[in-house]
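> Compute the structure for the input listed below.
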Amino acid sequence: MTTSTPALRTGTTAGRGTLLAAILASGMVFLDSTVVNVALPRLGQDLGATVADLQWTINGYLLMLAAFVLLGGALGDRFGRRRVFLIGVVWFTVASVLCGLAQGTGTLIVARVLQGAGGALLTPGSLSVLQASFHPDDRGKAIGTWAGLSGVSTAIGPFVGGWLIDALSWRWIFFINVLFAVPVVLAALRWVPESRDENAARSGGRRFDILGALLGALGLAGITYALIDAPARGLGSPAVLVSALAGVLAAVAFVLVERRRGESAMLPTGLFRSRLFSALNVFTVVVYAALGGFTFFLAVYLQNAVGWSALMTGLATLPLTVLLLVGSSRAGALAARIGPRLPLTVGPVVAAAGLLLLRRVGPGASYWVDVLPGVTLFGLGLTLVVAPLTASVLAAVNDRFAGVASGFNNAASRVGGLLAVAALPLLVGLSGTGYEQPRELTHAYRGALLWCAGLLLAGALLAATSTARARAEQQG
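Have a look, this model is predicted:
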């Protein structure tokens, strides 16, 4: 329940202003998510970064987003969705400026951690503001407009980011967020109505679970640190063993705390009584681990081994984004007609075939002959997965848990990317400044794509068996 009946209409000035704020705010996050990987070789060269520094540049952000995005949504419900949304926008923007000003890798990583915390407030806020503000008759149109135009920002991200990196500096992929943030803040203050869940405020905040969020973050941080630090220190070093043990203990404590809190937990453990929900979230981690590992290695490889510019590297993955934008709704409709099992099984297999093709890419590679076919296959496979996966996760739980189930699945996708970026350099033997050595990087790139293809095939097997078992249980 909110403080007032949602009344905004899409055709009014206030409705358009609210949409503008939500779309530009999401655009900031989506733009950064598509171009930071492209910037890694340049910022690594400028700051004298090691592979571990590059990993933390990605994972510092993902860690905070995965751990605190559910808490960010709960904060908005309790303290006001517009208020928390604005705090997230300002926080994210200040952290972006700090990223752009960083003179060393330590400062950059800290700024990226802060940016992830701002993103955890901003990401759920942009959609919840629309849900709470618009009249029910216009809500679907508003959310559809938000999704479409936010998708456009994702699509142009590689082009804009690559151009900024080549023409100016990698720092401008962070500074540009100020241009988004100013109109967002002005529009939100002028037109976005405040709303909150009065029941959450009166009861002390259902799902306002800061202990759970902190334990989840510590668990992920400990395991991630161990994986990233192992190549330099060795698997048996005290620092690696202690951080791994601390991460595991924090993860166990997270499960125990959430179980004790029951349905008031940030993540009600009762959701996992559904075998299908559990299996689909494991599937999510596996598939998005393959995506995260692939994009991390491809961006560095195309620039440091193949010799492409940042702009060309950014444009290399454009077909992936376009296919997701154009095809996701069609894949969702197909899954609604025939069930999710076939798309969730075939999609990862097609994507794996694309990665195996991309292993052939080397110095002097042609975009049209060597890169485009593999990226297109990977994009087609991922398109078959994304919409059916989201629908299947929501269908696997009671409707009243739709919000938390969707949020957890989103967090699971971030965790997949986080773990892949942390683990793959260790698995393929890439450390130090090896990413600057074409021969060493080529060996690591090809090994990483083989691991990613294996993850996708494992996901296909899991989807085939788990959905079949769930159908048998329903019929029984």
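
> contacts and neighbour counts: CA atoms only from here.
Will do.

> what helix or strand is Leu65 on?
Using DSSP states H and E, Leu65 maps to helix 51-79.

> Next, count neighbours for Leu63.
Using other Cα atoms under 10 Å, Leu63 has 27 neighbouring residues.

> what residues are up against it?
Val113, Gly116, Ala217, Leu220, Ala221, Arg414, Val415, Leu418 (Cα atoms under 8 Å, 6 or more residues apart in numbering).

> In the strand or helix carrying Leu455, which of the residues would be classed as buried?
Assigned by DSSP H and E, Leu455 falls within helix 438-475. Neighbour-count burial for helix 438-475, with 16 or more other Cα atoms under 10 Å as criterion, is recorded at 438, 440-442, 444-464, 466-467, 470.

> residue contacts, the most centrally placed residue in the chain?
The centroid of the chain falls nearest to Arg414 when counting by Cα atoms, centre = their mean (4.5 Å). Contacts for Arg414 were tallied using Cα under 8 Å, 6+ apart; they are Leu62, Leu63, Leu65, Ala66, Val285, Tyr288.

> Let's see this one next, to set against the first:
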Amino acid sequence: MAVRERLVLGIAVLASVVAFLDGTIVNVALPAIERELGGGLVTQQWVVDAYLITLGSLILLAGSVSDAYGRVLVLRIGLIGFAIASVAIAAAPDPLVLIIARAAQGAAGAFLVPSSLALITSTFRDAAQGRAIGIWTALTTAATIAGPLVGGLFVDLLSWRFAFLINIVPIGITLVLLHRLGPDNARRPDAHIDWLGATLCTLGLGAAVFALIEQPNLGWSHPGIWAPLILGIVLFVLFLLRQRTTRSPILPLDLFRARNFWTGNVATAFVYGALALNGLAVGVYLQQGAGLSATLAGLASLPATVMMVLLSSRIGTLAGRIGPRLFMTLGPAVMAAGSLLLLSVGTDFSYWTQVLPGMVVFGLGLAITVSPLTSAILGAIEPERAGIASAVNNAVSRVAGLIVVAMLALIVGGALDLDGFHRAAIATAALMTAGAVVSFLGIRNPARTAPDPQRTGG
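Take a look at the predicted model:
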């Protein structure tokens, strides 16, 4: 790689790690947060979903802003905002302040991921782009999966509050690298931002998620449940209708005319919804149900991290040669098998025989899936729209996780005990299987370009 390409890749990885790492650190911090601040399962759900609501809804807006005003500027805004919100989380005196700060953190995080991937797709071309995306995928996903271990160490040795300050160092490094990169000329000065659409999307998701989280406490017949649920659905439908008519939509529906783009996003919804459910269920149950420390619960994710580091770049290269369909079908199916292996967890708990085999298989499936999935989706769209295409895909993944976490009480039967953990494992396997089926039926491998006879000597 040239010096600028390495710089771009380093910035993209670090900026994305900031957003992804925090999203999984919280899973092992939840029991400690609940012990100190109270609120039970509902507070734990809101600590996760407040972040995902703003991240999932505003990431679409951020993609448009990134294309309009430049990726470097948007990254700077996101990094500074994320740092401020992280400090507010660490200082939160009660659940309400914590949840508000988590929402602010998600809003800042929304500006990081689409701009990071757009920097890669606008800098690298052809096979180099596939390799760069593979490296980005390996490092960011490994950081995501390592989050529970890092968070567990902070929770056990210091406090859950310090776990949210870990991002300050990579944020500082990334800001320095952005200064070295210089200005970003890849922008569309004629673009307009759909602020009304962003508002409809955010309020629609927020109202619907509120209803799903609070439903076990109040019941479906309570007006405090069905009213916001209906309102949320109506607002989100209005958002979609506006995207058909506004001049500069934050969710360009014409992107979904590309087969691999819309199919890949459907698969993304199933796979990342399952990932969110698995991460939360494993992180919380291993502490509250199996009695492990936060550090040991975090160690459960280590096999998947190792698999991602070792295999993602190689899988990305292979997928670039033979196409993504095989990997996007096989990977989720393997993860489904790994999830079902967690059904062996029983009252006589053993990590080595009941958890480790499933996590190893799950990590193998994840390594097979993620890089080809990202490449297939972004490869279906022209490079100049990489920012919004990346934003849409990331929004789909975050909203999928948001909805599944909001439905956690329904999935596990009201409590994350052993029976609830088994239900979560079955639901995870079902979602992964759906992702495999969608990929097999819908994804098409790109046509191979015929070699140039003059260049091959033919």
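
> where's the residue mapped onto the residue nearest to the centre of structure 1 from structure 2, which helix or strand?
Using TM-score structural alignment as the criterion, Arg414 of structure 1 maps onto Arg398 of structure 2. Taking DSSP H and E as the criterion, Arg398 of structure 2 maps to helix 386-406.

> Moving C-terminal from that helix, which element do we reach first?
Following helix 386-406 of structure 2 in sequence, per DSSP H and E, is helix 408-412.

> so where in structure 1 does that next one end up aligned?
Residue span in structure 1 matched to helix 408-412 of structure 2, by TM-score structural alignment: 424-428.

> Check which residues of the matching stretch are buried.
Quick answer for stretch 424-428 of structure 1 (16+ other Cα under 10 Å): Leu424, Pro425, Leu426, Val428.

> for the closest residue to the last one other than its chain neighbours, what are its contacts?
Spelled out, it's Val428 of structure 1. The shortest distance from Val428 of structure 1 to any non-neighbouring residue, by Cα to Cα, 6 or more residues apart in numbering, is to Ala444 (5.2 Å). Contacts of Ala444 of structure 1 were listed using Cα under 8 Å, 6+ apart, and they are Pro425, Val428, Gly429, Leu430.

> Then Thr345 of structure 1?
Taking Cα under 8 Å, 6+ apart, one finds Gly459, Ala460, Leu461, Ala463, Ala464 in contact with Thr345 of structure 1.

> Recalculate using a threshold of 6 Å.
Ala460, Ala463, Ala464 (Cα atoms under 6 Å, 6 or more residues apart in numbering).

> cool, and Arg359 of structure 1?
Arg446.

> Against Pro373 of structure 1, how distant is it?
12 Å (Cα to Cα, to the nearest Å).

> Between the two ends of stretch 373-391 of structure 2, what distance do you get?
Note: stretch 373-391 of structure 2 ends 14 Å apart using Cα to Cα.

> and it, which residues are buried?
373-381, 383, 385-391.

> Quick one: residues in contact with stretch 68-87 of structure 2.
By Cα under 6 Å, 6+ apart, stretch 68-87 of structure 2 touches 66, 101, 105, 108, 111-112, 115, 164-165, 171, 184, 186-189, 191.

> out of the residues you listed, which are buried?
Ser66, Ala101, Gln105, Ala108, Phe111, Leu112, Ser115, Phe164, Leu165, Ile171, Ala186.
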